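> predicted model follows, preceded by the sequence.
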Amino acid sequence: MTEFDIAPSIENTKTATLIHPTVTARQVDGLLVSVGTRSHRWIIDEPTHKGGTDLGPTPLESLLGALVGCETVVLKLVADAIGFDYSGIEIDCEGTADMRGARGVKGVRPYFSTVKMTIRLTTGEEPKRVELLRRNVEQRCPVMNLFESADVEMDIDWLTVPKSPA
């Protein structure tokens, strides 16, 4: 381990701990899709100018939502594991995709080429501790690693916002 790594905090066994999340989807009408898992339901749709009803996020917006949600959850877990003190996190995220890929143009991928994230963390922790947190969050976030494995260029800015004195 380097000075920036922390030991696995859940299980450190030689056997895999597999999970099997499942979702279901059904077309409601046109491009409106109802998605569900466990006791949760949400919708995915397209804007009206693309033939949808704009009642929910697009599939690509949903992917970005999964990314920032995962980053936030993993950050909390890593912060707890290392005793990192923070009072808030805000993430802005923008993806760039060439829609020609989704239209079938050969050689153009139908998913994001780049994703830019700005993470604003309210903390009084030292820069070295912020770097420890950042490195471990980015290493452990399943959704970020999926994006990186798909060769999506990830541009991530970690900014600290001073914690207000109590």
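Yes, it's here.
> from here on, contacts and neighbour counts on C-alpha atoms
OK.
> secondary structure element for the residue nearest the centre of the chain, which one?
Central residue of the chain (CA atoms, centre = their mean): residue 67, 1.2 Å from the mean position. Residue 67 belongs to helix 59-82 when assigned by DSSP states H and E.
> and that helix, how far out from the chain's middle?
5 Å (CA atoms, centre = their mean, to the nearest Å).
> one step back: settle this for me: the residue nearest to the centre of the chain is touching residue 143, isn't it.
Yes: with contact defined as CA atoms under 8 Å, residue 67 counts as touching residue 143 (5.4 Å).
> so how far is the next helix or strand after the helix holding residue 67 off the chain centroid?
As assigned by DSSP H and E, the chain's next helix or strand after helix 59-82 is strand 86-97. Here strand 86-97 is found 9 Å from its chain centre; the criterion is CA atoms, centre = their mean.
> second structure for comparison follows:
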Amino acid sequence: MSGVLSPVPEDFLRRKTLTAESDGAMRTIVDYGEFGIGVTDEPIAHGGGSAGPSPLQAVLGALCGCEAVTFRRTSQEMAFEYERLQFEGAFTIDIRGRMGDRDVRPHFQTVKLLITVVTSQSEESLAAVIEETEARCPVMNLLIDAGVTVDVRWQLKPGLPVEVNA
């Protein structure tokens, strides 16, 4: 192997854009174009106005959303049927990093997710979908590549049998 990555064919590349503006306060208004406006802010206790989630909370939300999308695509490919996913998430940061201590990462130290899959499928089938989902999820892999300790726990919650139309 030559160690050189082959060029990515143009039809596999995707480009997404947004614009954002901050008026000098902690709040940032993000225009997602066709998807509308979003706001990030800091809590009042941290100098913000509590107008929206903190940027790091937004990243945690993006992780949940990305896991959901990736799980859906993967489950369809693997013929795994489920009713829904439920997420509980948390993160820790060491605030010394954002206060200027360059020996401390200013981003997540840890991220924890508990993902409940409501399904009538077997644990073995679920395990295969989970393995593939975690390998494919862009946001999860971005965090892992940044050195964040990511602890995702999946649990199966029995659901109603899925009716298959003959």
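Done, it's in. All of these numbers come straight from a predicted model, not from anything done at the bench.
> now check the second structure for the residue matching the residue nearest to the centre of the first structure.
In the second structure, the residue paired with residue 67 of the first structure is residue 63, using TM-score structural alignment.
> and what of residue 48 of the first structure?
Using TM-score structural alignment, residue 48 of the first structure pairs with residue 44 in the second structure.
> could you do residue 157 of the first structure as well?
By TM-score structural alignment, residue 157 of the first structure lines up with residue 153.
> report how many residues lie close to that match.
Counted by other CA atoms under 10 Å, the residues lying close to residue 153 of the second structure total 11.
> distance of it from residue 17 of the second structure?
32 Å (CA to CA, to the nearest Å).
> whereabouts in the first structure does the longest strand seen in the second structure align?
The single longest strand within the second structure, with elements called by DSSP state E, is strand 108-119. The alignment of strand 108-119 of the second structure onto the first structure (TM-score structural alignment) spans residues 112-123.
> ok but residue 15 of the first structure is inside a helix, no?
No: judged by DSSP: H, G, I helix; E, B strand; the rest coil, residue 15 of the first structure forms no part of a helix; its state is coil.
> trace it over to the second structure, please.
Under the alignment (TM-score structural alignment), residue 15 of the first structure maps onto residue 9.
> would you check that residue 49 of the second structure makes contact with residue 27?
Yes: using CA under 8 Å, residue 49 of the second structure makes contact with residue 27 at a distance of 7.2 Å.
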